[in-house]
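# here you go, sequence then predicted model.
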Amino acid sequence: MGARLKSHWFLISLVLIIAIGFFASESLTPLLEMTPLRSAIVFAVMGSMGITLPAHSVRQSFHKPLPTLLAIAINVVVVPLLCWPMRAYLPAPIFGGLFIASLVPCTLASAAVWTRKADGNESIALMTTVVTNLACIAVVPIGVTLVLAKTTELSVTDQVWNLTLLVVIPIVLAQTMRMAGLAEWADRQKLRLSFFAQLGILSMVGFGSIASAMVVREAMQENASRFGIQIGQLLVSVTTLHVAALVFGVFAARMVRADRESQIAVGISGSQKTLTIGLQIAIDCGVSVIPMLMYHFTQLVIDTVIASHWSHASKSKTNSSEETSSRSL
């Protein structure tokens, strides 16, 4: 029992934080006005995860760049395009939140971890993470301007500045610290830094759940049954979006004759999205944060199951090959 709690503590904490933020939202609402606090948490999370990114692993992806480029293209272009038709049936605030979820970069933490768990090529996931996070200062403002200009009042200049401050600077600073001699320290402290980053993510989930509660209360007062239908539609949309991007990545990598490890990496890193940046942008833009929370929770659950399946399949294949080799001897 203790081992299960230890391995699933983040998911359990995620549910608890969402519940606390939602049901205690009225007393916790003043926290939403603490913009500097939210920014500091995001900066700290990006920095603590950025310093654990090993440059040598990222360089490995340059030997066979096509799968990495494919994963980046899926994360930056394909996912938003898959999300676009959903505006036909989702309310504007909910679609706005979902579209922002589709625009934000690959998650710094779980993409590489889940790729490793599934016996995939971790260097592809790491490179996709770095490039999409650095590119988000252009991708997110362009996407928001083209699609959500009528939904948000946040200017392009403000978006670029915020993303540069909260994403680019901490990652560049963290990598500079690694090159300055802190690489060994960061590698030794990787588990602690990851734990610290996860606490920061949980904090942002708290902010998001408080904001979500305000949206939910207003919607329930207007039409409770209609809101329930919208949440059901959103859950189906989020699941469809993530699974479609993951499956597309695997088959696209297979089409370019990438090996099995690369197919796994393209599927996972191409479809995963970061919660920390997504919540920050959604709150700043004034759209619903529920889609970002739902996307993150859904990708964790789905990718855990898929990664476990791929890992078992890989081990079974290895054991079968070893048995065949021993028989032939």
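Ah, there it is.
# only C-alpha atoms for contact and neighbour calcs from this point on.
Will do.
# tell me the contacts of the closest residue to residue 152 other than its chain neighbours?
Sequence neighbours aside, residue 285 is the residue nearest to residue 152 in space, at 5.0 Å (criterion: C-alpha to C-alpha, 6 or more residues apart in numbering). Residue 285 makes contact with 151-154, according to C-alpha atoms under 8 Å, 6 or more residues apart in numbering.
# buried only: go through these for me.
Among those, those scoring as buried are 151-152, 154 (criterion: 16 or more other C-alpha atoms under 10 Å).
# take those residues and lay them out in JSON lines including secondary structure and distance to residue 73.
Below are those laid out as JSON lines (DSSP: H, G, I helix; E, B strand; the rest coil; distance: C-alpha to C-alpha, whole Å):
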{"residue": "151", "secondary structure": "coil", "distance to residue 73": "26"}
{"residue": "152", "secondary structure": "coil", "distance to residue 73": "26"}
{"residue": "154", "secondary structure": "coil", "distance to residue 73": "26"}
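# between those, which sits nearest residue 182?
Sorting the buried ones among the contacts of residue 285 by distance to residue 182 puts residue 154 at the head of the list, at 37.2 Å, by C-alpha to C-alpha.
# relative to residue 149, how far out is the nearest residue to the closest one once chain neighbours are set aside?
Using C-alpha to C-alpha, 6+ apart and skipping the chain neighbours, the partner closest in space to residue 154 is residue 285 (5.7 Å). When C-alpha to C-alpha, to the nearest Å is applied, the distance between residue 285 and residue 149 equals 10 Å.
# repeat that for residue 156.
10 Å.
# on that earlier part again, and the gap between the residue nearest to residue 154 and residue 246?
From residue 285 to residue 246 the distance is 27 Å (C-alpha to C-alpha).
# could you point out which element follows the lengthiest helix in the chain?
Counting residues, the longest helix found in the chain (DSSP state H) is helix 190-255. Note on helix 190-255: by DSSP states H and E, the next helix or strand toward the C-terminus is helix 260-271.
# same for that next one, what does it pack against?
If contacts are counted by 3 or more C-alpha pairs under 8 Å, 6 or more residues apart in numbering; DSSP states H and E, helix 260-271 sits against helix 65-73, helix 110-117, helix 122-147, helix 190-255.
# now do that helix against helix 122-147, angle only.
Inter-element angle recorded for helix 260-271 and helix 122-147: 30 degrees (by axes from the mean of the first three to the mean of the last three C-alpha atoms, to 10 degrees).
# against that first model, consider the following:
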Amino acid sequence: MSLRRFLPDNFTLCLIATVIAASLLPCRGSAAQVFNVLTDLAIGLLFFLHGAKLSREAVVSGLTNWRLHLTVLASTFVLFPLLGLALKPVLSPLVTPELYIGVLFLCTLPSTVQSSIAFTSMARGNVSAAVCSASASSLIGIVITPLLTGLVLQSHGQGAMSWGAVGEIVLQLFVPFVAGQVAQRWLGGWVQRHRPLIGLVDQGSILLVVYTAFSAAVLEGLWKQVPVSVLGGLLIVSAVLLAVALVITRYGSRALGFDREDEITIVFCGSKKSLASGVPMAKVLFSAHALGMIVLPIMLFHQIQLMTCAVLARRYAERAGVNRRKIVGPAETATAD
């Protein structure tokens, strides 16, 4: 049973299968153009559905806890980029320069939505605040991430991000999201009743981007540039970034005087990075031949954060159960259970 906690989920297996398919059968020529068009359409539909799903009432209900939301946003958009730059002397020798650019891009991404809320709920944290923080992070990231990417890459000696790239992000991601929010009053109920549809579009769009990205990268000689030793180095880099973020968000939230439920929300919303937002943004911001190197760190960090946070959420929940038994006593606990 404990071994299953560390096994990859079905979506991760699909990602691995997609990378293998792109490595063996990369799309090229007219087929690549068709896949690019399909990918753009799927991404637009994804953000439209996310806009239609997001309940304004749920967001408003969590807005009062502004200190928590500012802390989460600071962790996501300030702490992570600073870690990516500050740890460069230690971590960059472990990977290639191209992969480290992918790591820096990872540091600028918004938080996840679904898994942040799910882990907060599992750990018995402040779920309404998690809904608000994760949703706000995802929405703000559409604009902040490309700007941060430009600043971080410029400090890394890679040149500034063009305003045209920011405009493309807004057009391809933000406009469909706003359109979904406008249509939320009519489509919100239908979308809530068909949540698997969003999951299908979500995962399908990511798999399409991964396939086209790795196809282009394989044709450019990706696997000659990324041996097994470099993948091992990337694993260490991702693990170190996540570990430092988890420690800072946990003990930082306590130092700031947050209670246990808010601490849980800060830990799970402030330490995570979104694969669903990151992959579409990377497609717009980076050239096709570099995209595989950019997406690879996001995919690896995604799996590490899921496995680590699953274990951490269970420990939080177990600790909450122990504390509750101490407060209410054995008899009341048995009745409540």
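Thanks, I have the structure now. Computed from a predicted structure; not experimentally measured.
# give me the TM-score for these two chains.
Once superposed, chain against chain, the TM-score is 0.83 (TM-score structural alignment, normalised by the length of structure 1); 317 aligned residues with a C-alpha RMSD of 3.1 Å.
# hmm, back to that, from the contacts of residue 285 of structure 1, pick the one nearest residue 160 of structure 1.
After measuring these against residue 160 of structure 1 - C-alpha to C-alpha - the closest member comes out as residue 154, at 10.4 Å.
# ok, the closest one touching residue 282?
No: Residue 154 of structure 1 is beyond contact range of residue 282, at 10.4 Å (criterion: C-alpha atoms under 8 Å).
# what's residue 188 of structure 1 aligned with over in structure 2?
Aligned by TM-score structural alignment, residue 188 of structure 1 pairs with residue 193 of structure 2.
# ok, now how distant is its match from residue 203 of structure 2?
For residue 193 of structure 2 relative to residue 203 of structure 2 (C-alpha to C-alpha), the value is 18 Å.
# between those two, who's got more neighbours?
Between residue 193 of structure 2 and residue 203, counted using other C-alpha atoms under 10 Å, residue 203 has the larger neighbour count: 18 against 10.
# map the more buried one onto structure 1.
Using TM-score structural alignment, residue 203 of structure 2 lines up with residue 198 in structure 1.
# got the contact list for residue 277 of structure 2?
Contacts of residue 277 of structure 2 by C-alpha under 8 Å, 6+ apart are 109-110, 138.
# can you tell me the helix or strand for it?
Here residue 277 of structure 2 is assigned to helix 275-285, by DSSP H and E.
# then residue 303 of structure 1?
For residue 303 of structure 1, the element it lies in under DSSP H and E is helix 290-328.
# re the thing from before, let me know the closest of the contacts of residue 277 of structure 2 to residue 239 of structure 2.
Closest to residue 239 of structure 2, out of all of these and judged by C-alpha to C-alpha, is residue 109, at 16.6 Å.
# the closest one touches residue 141, doesn't it?
Yes: contact criterion C-alpha under 8 Å: residue 109 of structure 2 and residue 141 qualify, at 6.6 Å.
# okay, those two: which has more neighbours?
Neighbours were tallied for residue 109 of structure 2 and for residue 141 using other C-alpha under 10 Å; the higher tally belongs to residue 109 (31 against 25).
# what residue of structure 1 matches up with that one?
Using TM-score structural alignment, residue 109 of structure 2 sits opposite residue 104 in structure 1.
# list the contacts of that match.
76, 133, 136, 139-140, 273-274, 277-278.
# of those residues, which are reproduced in structure 2?
Retained in structure 2: 76, 136, 140, 273-274, 277-278, out of these (criterion both residues aligned by TM-score structural alignment, their matches' C-alpha atoms under 8 Å).
# and the residues you listed, which is closest to residue 214 of structure 1?
Nearest to residue 214 of structure 1 out of these is residue 278 (C-alpha to C-alpha; 18.1 Å).
# what about that closest one, how many residues nearby?
29.
# quick one, what contacts it?
Contacts of residue 278 of structure 1 by C-alpha under 8 Å, 6+ apart are 100-101, 104, 292.
# tell me which of these you also see in structure 2.
The contacts of residue 278 of structure 1 retained in structure 2, by both residues aligned by TM-score structural alignment, their matches' C-alpha under 8 Å: 101, 104, 292.
# how about the last one, what's its partner in structure 2?
Translated: residue 292 of structure 1. Checking TM-score structural alignment: residue 292 of structure 1 goes with residue 298.
# gap between its match and residue 15 of structure 2?
12 Å.
# looking at the two, which one has more neighbours?
Set side by side, residue 298 of structure 2 and residue 15 show more neighbours around residue 298, with 24 against 18, by other C-alpha under 10 Å.
# surely that one and residue 106 touch.
Yes: between residue 298 of structure 2 and residue 106 there is a contact under C-alpha under 8 Å: 5.9 Å.
# and for the two, which residues touch both?
Contact with both residue 298 of structure 2 and residue 106 is made by residues 273, 278, according to C-alpha under 8 Å, 6+ apart.
# in the helix holding residue 303 of structure 1, which residues are buried?
Applying 16+ other C-alpha under 10 Å to helix 290-328 of structure 1 flags 290-296, 298-300, 303, 306-307, 310-311, 314 as buried.
# how many neighbours does the residue nearest to residue 201 of structure 1 when sequence neighbours are not counted have?
Excluding the flanking residues, the one nearest residue 201 of structure 1 by C-alpha to C-alpha, 6+ apart is residue 276, at 5.9 Å. Residue 276 of structure 1 has 30 neighbours, counted by other C-alpha under 10 Å.
# what is the equivalent residue in structure 2 for residue 276 of structure 1?
In structure 2, residue 276 of structure 1 lands on residue 276 (TM-score structural alignment).
# residue 274 of structure 2: what's its closest spatial neighbour, skipping adjacent residues?
Residue 274 of structure 2's closest residue in space is residue 112 (C-alpha to C-alpha, 6+ apart), at 4.3 Å.
# right, I mislabeled it, should have said residue 306 of structure 2
residue 115 (7.9 Å).
# the one you found: neighbour count?
19.
# same deal with residue 122 of structure 2?
Residues near residue 122 of structure 2, counting by other C-alpha under 10 Å: 17.
# in what helix or strand does the residue nearest to residue 274 of structure 2 lie?
Under the assignment here (DSSP H and E), residue 112 of structure 2 is part of no helix and no strand.
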